[in-house]
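*Asks:* Could you look at this predicted model? Sequence included:
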Amino acid sequence: MVGIVNYGAGNIFSITAALQRLDISYGMINTKDDFDRYDRIIIPGVGHAGAAMDKLKASGLAEAIPKLEKPVLGICVGMQLLTDFSEEGHAELLGIIPVKTLHFEGRVTEKVPHMGWNSISFDPSCPLFKDIANNTYFYFVHSYFIEHEDRYNIATCDYGLTFSAAIAKNNFWAVQFHPEKSGKAGEQLLLNFSHF
């Protein structure tokens, strides 16, 4: 059963709708005690990383998340929250994966935010991408990106520069794109995560 970390992110409905379509049972995590009820955790994301971190701290969830030993999937801002630091609000984040979240502005000539479909490149042996073709297109909408670091990178995307489309460390997995808005490939990724 999947627990969704509820910190006021704007895309709770779209992720729950995707899980319903896939017949994956889920519930909401509002307090740290709720983590015990689920065997997999999703940290969704739309919004401001600094503000999201403030809400996680206020609810006590920020202290609990780094201690989790069950599979965790961060999505978009949920991915950024796993990093050390974000230029958005100059915020110290959860520090689970030691990379930084940076702003596209001033680093690319492309339009910011990066919005729409873009292909990603990944190692096909990665279990998160099981039964998904390499260079598949996923749906992105973000102004901040995760710096590319080989030790944690599991998928890349190009948008004026190469950034991490997905990262992983131990039981923590994260994607910058929105699988819940990425059609069949996104649904396959959520199914893969639900079967870890």
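*Replies:* Perfect, I can see it now. Numbers count the residues shown, from 1 in each chain.
*Asks:* going forward, measure contacts between C-alpha atoms and count neighbours the same way
*Replies:* Will do.
*Asks:* if I look at the closest residue to residue 129 other than its chain neighbours, how far off is residue 24?
*Replies:* Spatial nearest neighbour of residue 129, excluding adjacent residues (Cα to Cα, 6 or more residues apart in numbering): residue 189 at 6.0 Å. Relative to residue 24, residue 189 is positioned 13 Å away (Cα to Cα, to the nearest Å).
*Asks:* Which one of these two is surrounded by more residues?
*Replies:* Neighbours per residue (other Cα atoms under 10 Å) separate residue 189 from residue 24, with residue 189 holding more: 20 against 14.
*Asks:* Tell me the gap between the helix or strand encompassing that one and the middle of its chain.
*Replies:* Counting by DSSP states H and E, the element that carries residue 189 is helix 183-194. Helix 183-194 sits 13 Å away from the centroid of its parent chain (Cα atoms, centre = their mean, to the nearest Å).
*Asks:* take the one below as the second:
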Amino acid sequence: MTHIAIIDYGMGNLRSVAKAIEHVAPDAQVIVTSDPRDVARAERVVFPGQGAMPDCMRELDARGAREAVVEAAATKPFLGICIGQQMLFEHSEEGDVPGLGILPGRVVRFPSDARMSAPDGMRLKVPHMGWNEVRQVDPSHPLWRGIADGERFYFVHSFHIAPASEADATAHTDYGVRFTSAVGRANIFAVQFHPEKSATAGLQLLANFVSWNPEIPSR
């Protein structure tokens, strides 16, 4: 039986993530936990969340889960979702706070100038909320299996990642500006959108994660 830990640090409705994974992996044991021992025992780890970056980092540390997240990202298949993607990077403009530094790069706010306009000239609102196309940089990545390039996923965010290395980007999305909406490196895959809210395509991505067996980097 596969053991999957969903890290709970008090930010966001994690039950929707758990239910979506239980749906695509009915034989797996899925637990929502803040206990580092549970995270260490799990074979796969999901790191979701919603809210402001400073609050998320504070709550992660308050629950003693920081080291468990860093260790899991280094040793097993690891999926970051929404703020769980942003927290993997080095620094965020939201609250001017450091992230976990697992991946190089930063988190930036959508611009507030004329660039935030649709092709028809209509002003785009921030937060970016709703369905949008995800353009795959590397369609051969196992987590894109069965998902068409340009498939639509559900987003809710005002900030987005700016990876230091374009090689880490596995998908882009356009919303006034083009931003990186998914990253992948070795055993880590992380998305800005919410697969648990993204209907069939989102469930397919979660199913792909459950069956993904990446090579774990040597330490």
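*Replies:* Looks like it arrived, so ask away. Since we're looking at a predicted model, the values are computed, not measured.
*Asks:* What's the TM-score once they're superposed?
*Replies:* The TM-score (TM-score structural alignment, normalised by the length of the first structure) is 0.95; 196 aligned residues with a Cα RMSD of 1.4 Å.
*Asks:* hmm, back to that, in the second structure, what stretch matches the helix holding residue 189 of the first structure?
*Replies:* Aligned by TM-score structural alignment, helix 183-194 of the first structure corresponds to residues 199-210 of the second structure.
*Asks:* hmm, back to that, what's in contact with the helix holding residue 189 of the first structure?
*Replies:* Defining contact as Cα atoms under 8 Å, 6 or more residues apart in numbering, one finds that helix 183-194 of the first structure is touched by 1-2, 18-19, 22, 24, 40, 71, 73, 127-132, 136, 138, 178-180.
*Asks:* Let me see the ranges of the helices in the first structure.
*Replies:* 12-21, 49-59, 61-64, 77-80, 183-194 (DSSP state H).
*Asks:* circling back: anything in contact with each of residue 189 and residue 24 of the first structure?
*Replies:* Taking Cα under 8 Å, 6+ apart as the contact criterion, residue 189 of the first structure and residue 24 have no common neighbours.
*Asks:* Mind naming the longest strand for the second structure?
*Replies:* Longest strand in the second structure, counting residues (DSSP state E): strand 177-185.
*Asks:* In the first structure, what range does that strand match?
*Replies:* Counting by TM-score structural alignment, strand 177-185 of the second structure pairs with residues 161-169 of the first structure.
*Asks:* What distance do you get for residue 133 of the first structure to residue 102 of the first structure?
*Replies:* Residue 133 of the first structure is 28 Å from residue 102 of the first structure, by Cα to Cα.
*Asks:* ok, and the closest non-adjacent residue to the most centrally placed residue in the second structure?
*Replies:* Closest residue to the average C-alpha location of the second structure: residue 81 at 2.5 Å, with Cα atoms, centre = their mean. Residue nearest to residue 81 of the second structure in three dimensions, not counting chain neighbours: residue 48, with 4.5 Å by Cα to Cα, 6+ apart.
*Asks:* quick revisit: in this structure the residue nearest to the centre of the second structure contacts residue 45, no?
*Replies:* No: contact between residue 81 of the second structure and residue 45 fails when scored by Cα atoms under 8 Å: they sit 11.1 Å apart.
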